[in-house]
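>>> Mind folding the following:
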Amino acid sequence: MNANDSIQIDALQKPYFVWFEENWVHDDVLHHHNKGQLVYVESGFQYITIEERIYLLPQNHAVWIPPNAIHKTNSHSEKIKLMIMFADCDKKDAFYNDVNVFSVPPVLREMIKYAERWSKLMTKDPDETVFLKALFNELPHFVKLSLKLHLCLPKDKRLDKAIEYIHHHYRNEIKIDDLGGTASLSARTLERIFKKETGLTISKYQQMLRIIKSLELLSSDTLTVSEIAYEVGYRSVQAYTRSFGSVMHCRPTDFIKKMK
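Okay, here's the model as predicted:
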């Protein structure tokens, strides 16, 4: 179900619109809205592509999507609860022009849940307007410590085979020479183009991919931290914890507590 198809968001004559679904299913279609969009994952996890970057939304995380940003939803967990809120934005505030992925603090979480009472309301409601105006006015303060949970999709087609290889073998040690052979590029050329296109070195890209995959597993709550560490390619829990901390600025066990 694509929000653009079933409900014409930009045609609504109201500044805000709330949309909650118990088991949200999207078409994998690129689209955009004139309104900005806040997507909150109450349970499960969701991948979203925004302006050629893939973002992961674990449980109790949200993403702010700027107005007119081209995006689509990707694979997600079998059962997912999403709350999506659209808002007219003050284009003068720089915050609303950037993508932000962040852990939702308890106060904002309760505000989002309270807003469910206006889900799919097509007409203006004064109470809804006042409440959501307050929510969106405070949004920049809630995301000051936003996380960079994304990977860039390279535009250079020479990297297609290398990216595919990394995504299939991220659990294993990846040698630059072997990866260069896969892409028919020298190791030096591959590293240069890769950093230019993704903003990351190959080793950092692999690290981000491992951590993002581990967040998916942590959100599903089916494996222990130790099992997840080995599942995504780390040889010890200590190595995984250090790597996780460098990206997420917390321990895996702290992340699990935040989700509950």
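
>>> Only C-alpha atoms from now on, for both contacts and neighbour counts.
Will do.

>>> In which helix or strand does Met83 reside?
Element membership of Met83, judged by DSSP states H and E, is strand 81-87.

>>> and for comparison, fold this next one:
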Amino acid sequence: MNLLEEISKEINLPESSIYVMKDQLEDQLPLHQHPKSQILLVEGGLAFLETTNKQFYIPARHYVWIPPDVAHHVKFNTSGITITNIYFQDEKDLEHTFYGQIGIYPVTNLIWEMIRMAEQWQGKIHLGDWRYEFLTTFKHTLPQISTHPLPIVLPTTANPRLIPLLKYLAAHLTEMLDMPAVAEKFGLSVRTLTRLFQLHLGTSFLQYIKLLRIVAAMEMLLNGDKNISEVAYAVGYSNIAAFSNSFQQSVNSRPSEFVRLRNKQKTAASFHV
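Below you'll find the model as predicted:
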């Protein structure tokens, strides 16, 4: 039995159980899915949740809700990251908007305290246990608390013409990245490049660049090696106000608030330990 089969059996049986796991095993698994829904909390860095056609970014002090049977793979940007997973029983609740789609949400103080309590209970929790009732109530509370998902979703593609171009964009964020110039560099017309982005990525060239810059900024801010001004210039913004406004539109918080939440989470995690 391989690692995926072993973990899946442990998590998914019996179907009525809830499973709590605080570990980094998820990044060792290939693209996979569970018949149970899942909440995944990130601490200490930025995590990447990949599905078959999208890449979601989970920053500090945020969690992701994963519906059952959604294929996914988790990657980390640092070895110091901690992941807490809770796998919930199927209650046939996918008709609710919250439960039926992947979403990334800020961790409120209430959610933080409830997850802090739950992560002490490693392993299976069965019906009839008071902890089961606690976690079920926690699950039912989430749609009432988490009403504004984080809109940081970067589409991915296996298209051979776009893969090298997207790598080039990620490596040259400090530059202007003018669409005609990029198209010419890769032997494409502007019209063809526009069509490729819409067809395979479902977004425009400019919107993709904007998201790419914000994601890179999030990583830098979480690493803490640069201040906000340095980060802005490093991802291609010459104007700090423009960077702050763009960041706020994408992440629902200013860069300074994002850094504050990162520091708050680190302090809380250290205190918890």
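
>>> care to give me the TM-score?
After superposition, the two chains reach a TM-score (TM-score structural alignment, normalised by the length of structure 1) of 0.90; 259 aligned residues with a C-alpha RMSD of 2.2 Å.

>>> hang on, the earlier thing: mind listing what's buried along the following helix or strand past the strand holding Met83 of structure 1?
Counting by DSSP H and E, the next helix or strand C-terminal to strand 81-87 of structure 1 is strand 100-103. Neighbour counts over strand 100-103 of structure 1 (16 or more other C-alpha atoms under 10 Å) mark Asn100, Val101, Phe102, Ser103 as buried.

>>> on that earlier part again, for the strand holding Met83 of structure 1, give me the average deviation versus structure 2.
Taken against structure 2, strand 81-87 of structure 1 registers an average deviation of 0.8 Å after superposition, with mean C-alpha distance after the TM-score superposition for structure 1.

>>> tell me which strands and helices that strand is in contact with?
strand 16-21, strand 36-43 (3 or more C-alpha pairs under 8 Å, 6 or more residues apart in numbering; DSSP states H and E).

>>> and the angle for the shortest one with strand 81-87?
Right, strand 16-21 of structure 1. Here strand 16-21 of structure 1 points in a direction 170 degrees away from that of strand 81-87 (axes from the mean of the first three to the mean of the last three C-alpha atoms, to 10 degrees).

>>> Who's the closest spatial neighbour of the most far-flung residue of structure 1 relative to its centre, skipping the chain neighbours?
Distance from the C-alpha centroid of structure 1, by C-alpha atoms, centre = their mean, peaks at Ser186 (32.6 Å). Using C-alpha to C-alpha, 6 or more residues apart in numbering and skipping the chain neighbours, the partner closest in space to Ser186 of structure 1 is Gly180 (5.4 Å).

>>> My guess is that neighbour contacts Arg192. True?
No - using C-alpha atoms under 8 Å, Gly180 of structure 1 is not in contact with Arg192, being 11.4 Å away.

>>> Those two: which has the busier surroundings?
Under the criterion of other C-alpha atoms under 10 Å, the comparison of Gly180 of structure 1 against Arg192 puts Gly180 first, with 19 against 13.

>>> Which position in structure 2 pairs with that one?
Under the alignment (TM-score structural alignment), Gly180 of structure 1 maps onto Ala183 of structure 2.

>>> quick one on the thing from earlier: would you mind measuring from the residue nearest to Ser186 of structure 1 to Thr198 of structure 1?
16 Å (C-alpha to C-alpha, to the nearest Å).

>>> Following superposition onto structure 2, what is the mean distance for the longest helix along structure 1?
For structure 1, the longest helix by residue count, based on DSSP state H, is helix 202-220. Here helix 202-220 of structure 1, set against structure 2 after superposition, deviates by a mean of 1.1 Å using mean C-alpha distance after the TM-score superposition for structure 1.

>>> ok, the aligned residue in structure 2 for Asn137 of structure 1 to Pro30 of structure 2 distance?
Under the alignment (TM-score structural alignment), Asn137 of structure 1 pairs with His140 of structure 2. Relative to Pro30 of structure 2, His140 of structure 2 is positioned 30 Å away (C-alpha to C-alpha).

>>> do the same with Ala241 of structure 2
The value you get for Ala241 of structure 2 to Pro30 of structure 2, if C-alpha to C-alpha is used, is 40 Å.

>>> And for Gly100 of structure 2?
23 Å.

>>> Would you mind measuring from the equivalent of His71 of structure 1 over in structure 2 to His126 of structure 2?
Structural alignment (TM-score structural alignment) places His71 of structure 1 against His72 in structure 2. Distance of His72 of structure 2 to His126 of structure 2, computed by C-alpha to C-alpha: 26 Å.
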